[in-house]
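>>> Build me a model from this:
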Amino acid sequence: MEVAENTALVVVDVQRGFDDASFWGPRNNPAAEANIAALMDAWQETGRPVVLVRHTSVRPGSVLAEDHPGHAFKEFVGDRREAAALLVTKTVNSSFHGTPDLARWLDAQGIGAIVVVGIQTNMCVETTARVGGNLGYEVLVPLDATHTFDLEGPDGLSLTADALTTATAVNLHGGGFARVTTTARLLAAVGGRIPA
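All right, here's what the predicted structure looks like:
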């Protein structure tokens, strides 16, 4: 696998509010944060651009509302925030529908490829990857650098977080929106350290 020197790492919604199990329910992939941190470190060490995306919910009572402590980045992201090339704020699922305009920034930097990591796998990560693919970017998604939560649908239907992650992998890779990969493969490609 080759990763261009200007491939942007897009870190989506790694915010404290997602630690509230009473709000979200059961989650999967407890290694997600360590993998995201390892990718952020590798991108910074190799001079590749990092984009941070933060969700500002407009729903009353949301743990991601701007006036809620959960709106803040998780500590490991906050500690690495200084090195980020761009901070995007959004109120919807796609990082390409926020402020400032992510596509305009990527194009201005001559960036044609992105790696999308973060929370939630089947929501903002998948939507960002789909829109990025539609806009013509090469999109890579290391699923083990994402996580999500069990989810209920209509008429008593529900899926576990792991089942949703599998569906995202099939949707993105099988649908041609993105190439699904792993943190270890990306770190090997850029010369980063694989987390223990």
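
>>> make it CA atoms for all contacts and neighbour counts henceforth
Noted.

>>> in the chain, which spans are strands?
Applying DSSP state E to the chain gives strands spanning 8-12, 50-55, 86-90, 98-99, 113-119, 138-142, 146-147, 151-152, 158-159, 179-181.

>>> And the third one, what's buried?
Judged by neighbour count using 16 or more other C-alpha atoms under 10 Å, the buried positions of strand 86-90 are 86-90.

>>> List the contacts of it.
50-56, 95, 97-102 (C-alpha atoms under 8 Å, 6 or more residues apart in numbering).

>>> between the strands of the chain, which gets nearest to His71?
His71 sits nearest to strand 50-55 of all the strands of the chain, at 7.4 Å, using C-alpha to C-alpha.

>>> Would you mind pulling the contact partners of that closest one?
8-15, 40, 43-44, 64, 71, 73, 81, 83-92, 95.

>>> among those residues, which ones are buried?
Those of the contacts of strand 50-55 that meet the buried threshold are 8-15, 40, 43-44, 64, 71, 73, 81, 84, 86-92, 95, by 16+ other C-alpha under 10 Å.

>>> Quick check: Asp162 touching Pro26?
No: in this structure, Asp162 is not within contact of Pro26 by C-alpha atoms under 8 Å, at 10.4 Å.

>>> So for the two, which residues contact both of them?
With C-alpha under 8 Å, 6+ apart, Asp162 and Pro26 have common neighbours Asp150.

>>> Look at those two and report which has more neighbours.
Using other C-alpha atoms under 10 Å, the more surrounded residue of Asp162 and Pro26 is Asp162, with 17 against 14.

>>> I'd like the structure of this one too, to check against the first:
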Amino acid sequence: MELKTNAALIIIDQQKGILHPKLGRRNNPQAEERIVALLAHWRLTGRPVIHVQHLSHSPESVFWPQQSGVEFQERFLPSVGERLIQKRVPDAFCATGLEAGLREAGIEQLIIVGVATNNSVESTARTAGNLVFNAWVVEDACFTFDKADFFGHPHSAEEVHAMSLGNLHGEYATVVSTAQILTAG
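This next block holds a predicted model:
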């Protein structure tokens, strides 16, 4: 496993609203600590960091622009020189200029972390794979919430997370752990 010197760390939706109790029970309680570790490593090695911020269309959303939930959590505030992508849908590539910016910078390898595994992370990773980027999803630096399926059957956050990673691995992205990334370079 080789981590390129210009591999971009894409941190998805680490905003204050994602911590709201109304979202329900989640998995991977150490995900944020792992994202912080990856972010520190990226800053130390001078690799590109891209912060993705969701701006919801719905006033009921925890990411509605007119309230504090839309703001980044303090530990995930972009630093000088780090790119900010604002999106209106789950996919960070959709109508944002992300692809053009990556191509212009010659970046082919993307390390994707954040929330929610089965929503914005999966959507972004699928598009990255379809656009032939070398996408890696860091399974223990992502999380999601309990969710009922289409037929109303409840599934734990762990099950939803695992299925989403299963959807991605091998077809759209390579699923890895934080430890694998940190030891790769």
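
>>> just to revisit the earlier point, among the contacts of strand 86-90 of structure 1, which pair sits farthest apart?
Spatial extent of the contacts of strand 86-90 of structure 1 (C-alpha to C-alpha) is set by the pair Val50 and Thr56 at 19.5 Å.

>>> Looking at those two, which one has more neighbours?
For Val50 of structure 1 versus Thr56, the count of surrounding residues by other C-alpha under 10 Å is larger for Val50: 26 against 22.

>>> and for the lengthiest helix in structure 2, what span of structure 1 is it aligned with?
Counting by DSSP state H, the longest helix found in structure 2 is helix 31-45. Aligned by TM-score structural alignment, helix 31-45 of structure 2 falls on residues 32-46 of structure 1.

>>> for the residue located most distally from the centre of structure 1, what are its contacts?
Going by C-alpha atoms, centre = their mean, the residue of structure 1 most distant from its centre is Asp155, 29.6 Å out. Residues counted as contacts of Asp155 of structure 1 (C-alpha under 8 Å, 6+ apart): none.

>>> Same check on Ala141 of structure 2?
Here Ala141 of structure 2 is in contact with 28, 30-32, 34-35, 113-114, 177-178 (C-alpha under 8 Å, 6+ apart).

>>> Please apply the same query to Asn28 of structure 2.
140-143.

>>> rerun at 7 Å
With contacts defined as C-alpha atoms under 7 Å, 6 or more residues apart in numbering, Asn28 of structure 2 is in contact with 140, 143.

>>> quick one: it and Arg47 of structure 2, what's the gap?
25 Å (C-alpha to C-alpha, to the nearest Å).

>>> now swap in Arg126 of structure 2 and tell me
To Arg47 of structure 2, Arg126 of structure 2 is 23 Å away according to C-alpha to C-alpha.

>>> What number of residues are in the vicinity of Asp146 of structure 2?
Around Asp146 of structure 2 there are 18 other residues, counting by other C-alpha under 10 Å.

>>> same thing with Glu45 of structure 1?
The local packing of Glu45 of structure 1 (other C-alpha under 10 Å) involves 12 other residues.

>>> next one: Ser56 of structure 2
As a burial measure, Ser56 of structure 2 scores 18 neighbours (other C-alpha under 10 Å).

>>> could you list every residue that touches it?
With C-alpha under 7 Å, 6+ apart, Ser56 of structure 2 has these contacts: 63-65, 88.

>>> So what does it match up with in structure 1?
Residue pairing (TM-score structural alignment): Ser56 of structure 2 is matched to Ser57 of structure 1.

>>> residues touching the nearest residue to its match once chain neighbours are set aside, list them.
Counting by C-alpha to C-alpha, 6 or more residues apart in numbering, Ala65 is the residue found nearest to Ser57 of structure 1 once chain neighbours are left out, at 4.6 Å. Neighbouring residues of Ala65 of structure 1 by C-alpha under 7 Å, 6+ apart: 56-58, 71.

>>> Can you tell me which of those residues end up in helices?
Among the contacts of Ala65 of structure 1, no member falls in helices (DSSP H).

>>> how close does the equivalent of Val121 of structure 2 over in structure 1 sit to Thr168 of structure 1?
Counting by TM-score structural alignment, Val121 of structure 2 lines up with Val125 in structure 1. According to C-alpha to C-alpha, Val125 of structure 1 and Thr168 of structure 1 sit 9 Å apart.

>>> Look at the two and report which has more neighbours.
Using other C-alpha under 10 Å, the more surrounded residue of Val125 of structure 1 and Thr168 is Val125, with 27 against 21.

>>> Give me the angle between the longest helix of structure 2 and strand 134-143.
If you take axes from the mean of the first three to the mean of the last three C-alpha atoms, to 10 degrees, helix 31-45 of structure 2 sits at 140 degrees to strand 134-143.

>>> contact partners of helix 31-45 of structure 2?
Here helix 31-45 of structure 2 makes contact (C-alpha under 7 Å, 6+ apart) with 113, 140-143, 178.
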